[in-house]
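>>> sequence and predicted structure, then a few things I'm wondering about:
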Amino acid sequence: MTSTTTTPKTGGLVFTLAFAGISASIMQTMVTPLIPQLPRIFDTSSSNTAWVVTVTLLAAAVAVPIAGRLGDIVGKRQMIIACAVPLIIGSIICALAPSVLVMIIGRGMQGLGMGVVPLGVALLRDVVPPEKLSSSIALVSATMGIGGAIGLPIASAVAEYADWRVLFWGAAGLAAVAATFVFFKVPSVPSQAKGQRVDLVGAIGLAAGLVSLLLAVSKGATWGWTSVTTITLFVAAVVLFAVWGWWELRTRDPLVDLRTTARPRVLMTNIASVFIGFGMYASMLVIPQVLQFPTQTGYGLGQSLLQAGLWMAPSGVMMMIVSPLGAKLTVARGAKTTLVTGALVIAVGYAASLGLMGTTWGLMIVGMIVNSGVGLAYGAMPTLIMSAVPRSETAAANGFNTLMRSLGTTIGAAVIGVILSQVTTDFGGTAIASENGFRIALIAGGGITLVAAVLAAVIPAVRTKAAEPSQAPVVDVSTGSVGIPEPAGR
């Protein structure tokens, strides 16, 4: 059927969703400069303040797939605006926090709003014309990395030269502006899953399983991998996920359609996403530490936190530059090729790091190469997912894919943390990560991304033309009316 509408102005729409994504992703790294200061600020132990980071991870892991499913049922635009509410409230709570407990509550609220990016990516399928869809998906997907890379130096500067509470007031204002833009610029699209019920049992089961698993993975090194607490959490996660899977296969309107998730194209993309997440995060853990370690170690570069953030900022810019190139590659050769290429570029970055980690410029180049690969991969994964799922499940499927990436980063953080804690050297009577430890971590990151490239290479092709995301309905961004694009001539 020929489209009954046109889409003359999608640039502002894509910019709005990208801005909303950056606003949300900044929340993840903005607290990094404060971590060493938090025990002194709140007069508590470092083990207590570590929850300021952990709780955001846990809340996001639980909220993202649930927000995705609600987006399919009640509307993606509505859920993006809803996700901005905990971002704003959580930031205000953190800005006013008199104690670490209140700060943890606020950070947990911020984590609840992290569904903005996958919801925005899914919404693009409904409102952007086919010829602009790949580039739009690539840009909005890349905001997960862009926001983090840009947010770190900004947060470092504020933490060093102003009151730390300004960080959170600024975050609240940013989220409020993003929500306002979405309200006025993003059209409301009829829900493809309207009338389906919310799977509360499935949501509770998934939340319980994820909390058990991620707590065990993220805190295992601190509690001990063989401790009763860690083992109990791993066992609980296995049991809870088994029961959750049984329920999801039997309920009428599941939170996550496991039959769709088990389709080879979706399954292999999600597995590859875990490895991409691992590979990406290895550099984010190693590069800042090498930049900031004292020069007296013989391999540290003696940079301040602000300087380290500025050296890393170009990597975020590279994601913005590479995303349209990845979109062109996707149009020409397919999203699978783009994902394989992205994984290989990340691996090249790690290979280069072994010879460039001795200088600040060298590490900046490494970060730019690695994040170029991440930009390619992050733009390709949603396209692969949406080409294989029904339109009524796009937000839920993208939310689940985002969860897989987050699971990869969590596992990566745990594995790299173990490597750096075991391969150490003595520095002034204190055991610190050695140069060999950093090199092993970088080799691990490169090896994992090569595995991701192999997994991506075996992702099966789309079986039918109707499954392609290019066959999405188009919404006129001025009127909100819906039309179906005419099939491409091929």
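Alright, I've got the coordinates. This structure is a prediction, so every number in the text was calculated from the model and none was measured.
>>> every contact and neighbour count from this point should use C-alpha atoms.
Noted.
>>> contacts for stretch 76-87, please.
Here stretch 76-87 makes contact (C-alpha atoms under 8 Å, 6 or more residues apart in numbering) with 24, 67-68, 70-71, 109-116, 119-120, 122-123, 172, 175-176, 178-179, 182-183, 186-189, 191, 395.
>>> do the same with stretch 340-360
With C-alpha under 8 Å, 6+ apart, stretch 340-360 has contacts from 276, 279-280, 290-291, 299-301, 311, 362-363, 366-367, 369-377, 439, 442-443, 445-447, 449-450, 452-454, 456-457.
>>> host element of Ala431?
Assigned by DSSP states H and E, Ala431 belongs to strand 430-433.
>>> one step back: buried members of the contacts of stretch 340-360 into ChimeraX, please.
Remark: buried members of these, expressed as a ChimeraX selection using 16 or more other C-alpha atoms under 10 Å:
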select :276,279,280,290,291,299,300,301,311,362,363,366,367,369,370,371,372,373,374,375,376,377,439,442,443,445,446,447,449,450,452,453,456,457
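>>> from the contacts of stretch 340-360, which land in strands?
Members of the contacts of stretch 340-360 lying in strands (criterion: DSSP state E): none.
>>> want to compare, so here's the second one:
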Amino acid sequence: MRSVPALIIGALFIAEMTVTFEASMVYAALPTLISEFGDPMRVGWLVTIHMLIAAASSPVVGRLGDIRGRKRLVLVLLALALVGSVLSAMSTSFAVVLVGRALQGLSAVVLPLSIGIVRESLPEEKVPMGIGLLTTALGAGAASGLVLGGVIVDNLDWHALFWASAIMLAISIAAIAAFVPDRPGTPTRRPIDWVEGLLPVPAIALMLYAIGATKQSGWLAPQVLGMFAVCAVLFAFWARRSLRAEEPFLDLRLFRDRNFAVVNLITVLLGMGTMQIVYVFSAYMQSPGWTAVGLGLTATVAGLAKLPSNFLSFFAGPFAGWLIQRMGNRATVSAGALLAASGWIAAMALPDVLGFVIAMLCVISFGTTILQAALPNIVVATVPQHRTSEAMGSMQVVRGIAAAVGAQIIAMLLASRTVLSPDGGAQFPAPSSYLMTMGVMAGLTFAGAACAMLLRARETKLAPA
């Protein structure tokens, strides 16, 4: 089949939008699902299970794509997610819906595989722009999940959300099958060590679960410390086995490359910082007027206020690819981080005018999207082609763990100083809490810009196969 870059990117774009839509659509339906199943904690697992499965499977499935062929793995993942969507759409049992969400979580690994497909299928000069376009699909899918998901839930039964996801997945499968070339992977010279390959799965899942448990139990609770101890043992055993292997399934030696290590360090800082934009500003815009901070908007209006920044960010991904080709990695990452940080500094003024808040969202989102496009481009230019999806999957795990830690940090910052509601029934963050939160977000983002100085200034060629 003749490879047409526009059709390849178009098919992958649809798939990325779809998997991000199904990840975010549940947020719009949370109140309805809580009414259906009667327990906020149980319903919360519909979000948690998706996150756990996505993070834990990313490096392993990404590596399998490198070995077996990326297109066929994408089709398998989308098919499993389609089964999960249909299961959830046809059932009223919470257990079945939970299984469906777990299967949907596997589709999140499509991004690392898609970046590998872009690298192996497109001319070298088109790779940065292609990766930038895929990055914009993530924002578009998240926005459609929140907005379209809300419309569906408000006008139809919640099952319609999963039917919509199933339809989108079917379209994605057809597009990938028709337009993405099927290229063989790079088989290993030795039999796969499945013990070494699968050890990270329970370790990553347990770490994310332990971080989530700190919200109720605290960081020093015995059960939380026990889970972290088990994680440390599993990671240590895996690292020892991987580093001793002649041809490891997941190669920790990739971190010996300066650019790859620095990119992951920046990912940690940004995952805890500027990538928390939706969390921070959703809370800020919905903060009641009597708290003397925020805008007092409804959840629907707050979601709509985010749309202009989502639209503007659509152009940030390709712009990042253009910048990398002309200015190099270091300058592009620095520019994106400094732009986002400037938005967070402006937010420290705690504006109470919607137009100003939308403008800050646009600035922060544009800078953050540049970073989300630039960092994968640096990884692609650094690692061997036959390790591309594995490396991207590992970075996705790092980002997921950092985001989970960042969410807990923000929760603690917002709870540091509170004001009591007029009826005495609830506590809300005080202005000083939001000021401190915005300052921490700016500081973490500035730290990412500083770390960008450790990157090699320019990669003229992609890493050899």
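Looks like it came in fine. The structure presented is a predicted model; accordingly, all values stated were derived computationally and were not measured.
>>> helices and strands around the strand holding Ala431 of structure 1, which ones?
helix 394-422, strand 424-427 (3 or more C-alpha pairs under 8 Å, 6 or more residues apart in numbering; DSSP states H and E).
>>> at 6 Å what do you get?
strand 424-427 (3 or more C-alpha pairs under 6 Å, 6 or more residues apart in numbering; DSSP states H and E).
>>> buried set for the strand it packs on?
Neighbour-count burial for strand 424-427 of structure 1 [16+ other C-alpha under 10 Å]: 424-425.
>>> which residues does it contact?
For strand 424-427 of structure 1, contacts defined as C-alpha atoms under 6 Å, 6 or more residues apart in numbering pick out 431-434.
>>> ok, now with 8 Å
So strand 424-427 of structure 1 is in contact with 297, 431-434, 437, going by C-alpha under 8 Å, 6+ apart.
>>> same question for stretch 380-400 of structure 2.
By C-alpha under 8 Å, 6+ apart, the list of residues contacting stretch 380-400 of structure 2 reads 55-56, 58-63, 65-67, 109, 112-116, 119-120, 185-186, 204, 250, 254, 257, 259-260, 264, 267-268, 271, 376, 379, 459, 461-465.
>>> what's the burial count for Gly355 of structure 2?
Neighbour count of Gly355 of structure 2, defined by other C-alpha atoms under 10 Å: 11.
>>> give the equivalent position in structure 1 for it.
Applying TM-score structural alignment, one finds that Gly355 of structure 2 aligns to Trp361 in structure 1.
>>> residues in structure 1 matched by the host helix or strand of Phe162 of structure 2, start to end?
Phe162 of structure 2 is located in helix 159-179, with elements delineated by DSSP H and E. When structure 1 is aligned by TM-score structural alignment, the counterpart of helix 159-179 of structure 2 is residues 165-185.
>>> just stretch 260-271 of structure 2 next, same as before
Under TM-score structural alignment, the match for stretch 260-271 of structure 2 is residues 266-277.
>>> in the strand holding Ala431 of structure 1, what counts as buried?
Those would be 432-433, for strand 430-433 of structure 1 by 16+ other C-alpha under 10 Å.
>>> out of the contacts of stretch 76-87 of structure 1, which are buried?
24, 67-68, 70-71, 109-116, 119-120, 122-123, 172, 175-176, 178-179, 182-183, 186-189, 191, 395.
>>> out of those residues, which are inside helices?
If you go by DSSP state H, those have 24, 67-68, 70-71, 109-112, 116, 119-120, 122-123, 172, 175-176, 178-179, 182-183, 395 in helices.
>>> wait, what's in contact with the aligned partner of Glu124 of structure 2 in structure 1?
Counting by TM-score structural alignment, Glu124 of structure 2 lines up with Pro130 in structure 1. The neighbourhood of Pro130 of structure 1, defined by C-alpha under 8 Å, 6+ apart, consists of 469-472, 485.
>>> can you rerun that using 7 Å?
Shown in contact with Pro130 of structure 1 (C-alpha atoms under 7 Å, 6 or more residues apart in numbering): Ser470.
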